[in-house]
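take this sequence and fold it.
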Amino acid sequence: MADHKTDDHPDGNYPCGMMPDNTFQTDVLPLLCENPLPVINWLKQHGLLKHEMHCQSCHNRMNWTKHSRSKDGFAWKCQTRYCKKYKFTATIRTGSFFSKSHVTLQKWVHAIYLWSERVGERTATRHVNISEKTMIDCYSFFREVCSKHFQANPIQLGGLGIIVEIEESCFTQKPKHHRGQAPHTPVPPISPVWVFSITDTSTKPTTGYMEVVQSRDAATLLPIIQAVIQPGSIIYCDEWRAYCNLQDLSGDTNKPVNSSINFVDPHCGAHTRTVESYWNRHKSHIKTMRGCKRDFMNSYLTEFMWHDRYSDNAFENFCKHIALQYPM
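Sure, this is the predicted structure:
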């Protein structure tokens, strides 16, 4: 699962300005004490743990009780004497985002906060005090939450008379100075990774959509355009031939494929600087991560798109999205 290693803060300190942040000081720091009750109560209040539990056998409410053998110090216990599962205990994590994990709830909350502040995995590993592999898995789970959020809430850009820009961008990491290669050994060719990007110029800061594409032909790009860009939008694009061919798929060369979406000839003064800037910003972030495996590229793009939209109160927003996906 170790898809990349980030060493964005080698001195082991939080990013500049993080520690004085009010969210950390008032909401997170008090939850990181050894006593598990504060974090348990906070997770209940935010819909991340159950407020009550019913026995699967007798269906009566189970009691909340201390449990020394539980990793959380508490458990749900059936106290119905006639029930065949009398005194049976269930973990307080049942059905939750944390149900399959052995990481303490305090460390989970700390990790969520650091991820929401875009702290790299290596730095987060040091502060949360868990293994790097475990932190990589945690961050992977967070990206899954982002992915599920956009599956339930598909991204829509543009609208009547709104300009959107589209562009395909190449991202390829090349080994520096033949690192890892024997002297005079030819470097094997690296196939490029192409990312199709769409930005909405009406939003500040710019929001967009990104997806890794295997091909840059019209048959590949058209379904993405039709799914993401709203009717009535005006599309600015470069002179690449695939965009010209988009009209051909409609069977009417005098009209665009979608009659409510208009492709603008770049010779009329249109430009794609916004989408180029948008992609370069995220490309730079990938480079600070020292790259990532191709199989994980789309999941990182999804994470970037989530942060584009929810960076204000990111910690609170992410907890809300977890609660929606794991209803208690």
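
alpha carbons only for contacts and neighbour counts from here, please
Will do.

which residues in this structure form strands?
All strands of the chain, identified by DSSP state E, fall at 63-66, 74-77, 89-91, 163-171, 193-200, 207-213, 234-236, 262-264.

counting contacts, what elements does the second one pack onto?
Counting contacts by 3 or more C-alpha pairs under 8 Å, 6 or more residues apart in numbering; DSSP states H and E, strand 74-77 is packed against strand 63-66, strand 89-91.

now the third one
In this structure, strand 89-91 makes packing contacts with strand 74-77, judged by 3+ C-alpha pairs under 8 Å, 6+ apart.

go with 10 Å
Where contact means 3 or more C-alpha pairs under 10 Å, 6 or more residues apart in numbering; DSSP states H and E, strand 89-91 is packed against strand 63-66, strand 74-77.

second input sequence below; structure requested for side-by-side comparison:
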Amino acid sequence: MWNITKVVATFSTREDCIAFAEKEGLILDNKLCRKHKTPMIPTLSGNNTVGSFRCRRGSCRSLPAVSRAKGTWFENAKIPLPQIFYLMFAYASHWCQTEVRKNSFIAILSTATICDWYSYCREAVVLYQIDHEEAVGKIGGPGKVVQIDESKFGKRKYNKGRRVEGHWVLGMVEDGSEDLKLTVCPENVRSAEVLIPIIKKHVAEGSIICTDYWRAYNCLSDHGYEHRRVNQSDPENPFVAPDGTHTQRIESQWRVIKRFFLKDNFSNQQNFADLII
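Got it, this is the predicted structure:
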């Protein structure tokens, strides 16, 4: 079990952080030179976080070092490693900004730094959820109701790996189930050509699918689904149709996610709008 005492003891220096990152596979502990096919030498120079690899043989001596952070969680990071690991722990502990500053064993962290790294951690959580959904299998089935809707996720500061920057995310949830499917819409497109294959991948045929009136859903009945719709432009009751069809479950799921993100973002509406719209 991690606590602040263990965090201080484990990540007090840059060298301690690098050793932990190597042990946990967060960075490579060795790399071969492409030219000489021999192990390169790790060095703390050439990169402010986890250092670099450098080959000392022949003409390679004059070449730039290869960053150990490239393609990792630490790529493009601008703060010291102890601060990074501390902020990761603070995010996982759901600490607010005041708690982050109060418990810090390092230099005082700015609001911008805390918000940037909390946003970075949130994106990692979303991507992990997306990457590990397939093992659960399809939701729904004959006679079962699945509610579907989209919400837009916003920006983060650092450019690392796959991003949810300005992308629409499709949410699918089965009535009576806690399994929420989240999938990023490729190329930020919400057309039928994009959404229908995603739905077929995650929702079993024969399901009763409830959506709003977005035109991309109009052909769902042609793909083995019973399609029911809710007019969300209805000022009297935007989430329940006259026949009782509703999308309240998926809408409430978005609200829960947004409240969670808002809490971690210190009720800062401007920063929150950058994360999820």
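
TM value for the aligned chains?
Here the TM-score for the pair of chains, by TM-score structural alignment, normalised by the length of the second structure, is 0.60; 235 aligned residues with a C-alpha RMSD of 4.6 Å.

for residue 283 of the first structure, find the nearest of the strands of the first structure.
In terms of C-alpha to C-alpha, the element of the strands of the first structure nearest to residue 283 of the first structure is strand 163-171, at 7.7 Å.

and the angle from the closest one to strand 193-200?
Interaxial angle of strand 163-171 of the first structure relative to strand 193-200 (axes from the mean of the first three to the mean of the last three C-alpha atoms, to 10 degrees): 160 degrees.

show me what counts as buried in strand 163-171 of the first structure.
Within strand 163-171 of the first structure, the residues that count as buried by 16 or more other C-alpha atoms under 10 Å are 163-169, 171.

same deal with stretch 12-22 of the second structure?
For stretch 12-22 of the second structure, by 16+ other C-alpha under 10 Å, it's 12, 14, 17-19, 21.

now do the closest residue to residue 95 of the second structure other than its chain neighbours against residue 58 of the second structure, distance only.
In space, and not counting its chain neighbours, residue 95 of the second structure is closest to residue 264: 7.1 Å by C-alpha to C-alpha, 6 or more residues apart in numbering. Distance, residue 264 of the second structure to residue 58 of the second structure, using C-alpha to C-alpha, to the nearest Å: 51 Å.

higher neighbour count, the two?
Neighbour comparison, residue 264 of the second structure and residue 58: the larger count goes to residue 264, with 23 against 9 (by other C-alpha atoms under 10 Å).

need the contact list for that one.
Residues near residue 264 of the second structure by C-alpha atoms under 10 Å, 6 or more residues apart in numbering: 90-97, 115, 118-119, 122, 258, 272.

report the separation between the residue sitting furthest away from the middle of the first structure and residue 52 of the first structure.
Ranked by distance from the centre of the first structure (C-alpha atoms, centre = their mean), the top residue is residue 82, with 47.0 Å. Using C-alpha to C-alpha, one gets 20 Å for the distance from residue 82 of the first structure to residue 52 of the first structure.

then residue 196 of the first structure?
Distance of residue 196 of the first structure to residue 52 of the first structure, given as C-alpha to C-alpha: 46 Å.

who has more neighbours out of the two?
residue 196 (21 against 13).

so the more buried one touches residue 169, yeah?
Yes. Between residue 196 of the first structure and residue 169 there is a contact at 6.4 Å, judged by C-alpha atoms under 10 Å.

any residues in contact with both of these two?
Common contacts of residue 196 of the first structure and residue 169 (C-alpha under 10 Å, 6+ apart): 210, 212, 279.

for the contacts of residue 264 of the second structure, which single residue is the most surrounded?
Counting by other C-alpha under 10 Å, top hit in the contacts of residue 264 of the second structure: residue 119 with 25 neighbours.

if we can go back for a sec, which one of the buried residues of stretch 12-22 of the second structure is nearest residue 229 of the second structure?
Of those, the one sitting nearest to residue 229 of the second structure (C-alpha to C-alpha) turns out to be residue 21, at 49.2 Å.

the closest one -> the first structure?
Mapped onto the first structure by TM-score structural alignment, residue 21 of the second structure lines up with residue 43.

which helix in the second structure has the most residues?
In the second structure, taking DSSP state H as the definition, the longest helix is helix 111-131.

elements contacting that helix?
Here helix 111-131 of the second structure touches helix 81-92, helix 97-103, strand 180-184, helix 248-264, helix 269-275, going by 3+ C-alpha pairs under 10 Å, 6+ apart.

residues of the third one that come out buried?
Of the residues in strand 180-184 of the second structure, those with enough neighbours to count as buried (16+ other C-alpha under 10 Å) are 181-184.

with the first structure overlaid, report how far that strand is off on average.
Comparison of strand 180-184 of the second structure with the first structure after fitting gives an average deviation of 5.5 Å (mean C-alpha distance after the TM-score superposition for the first structure).

let me know the angle separating that strand from helix 248-264.
Going by the same axes, to 10 degrees, strand 180-184 of the second structure makes 70 degrees with helix 248-264.
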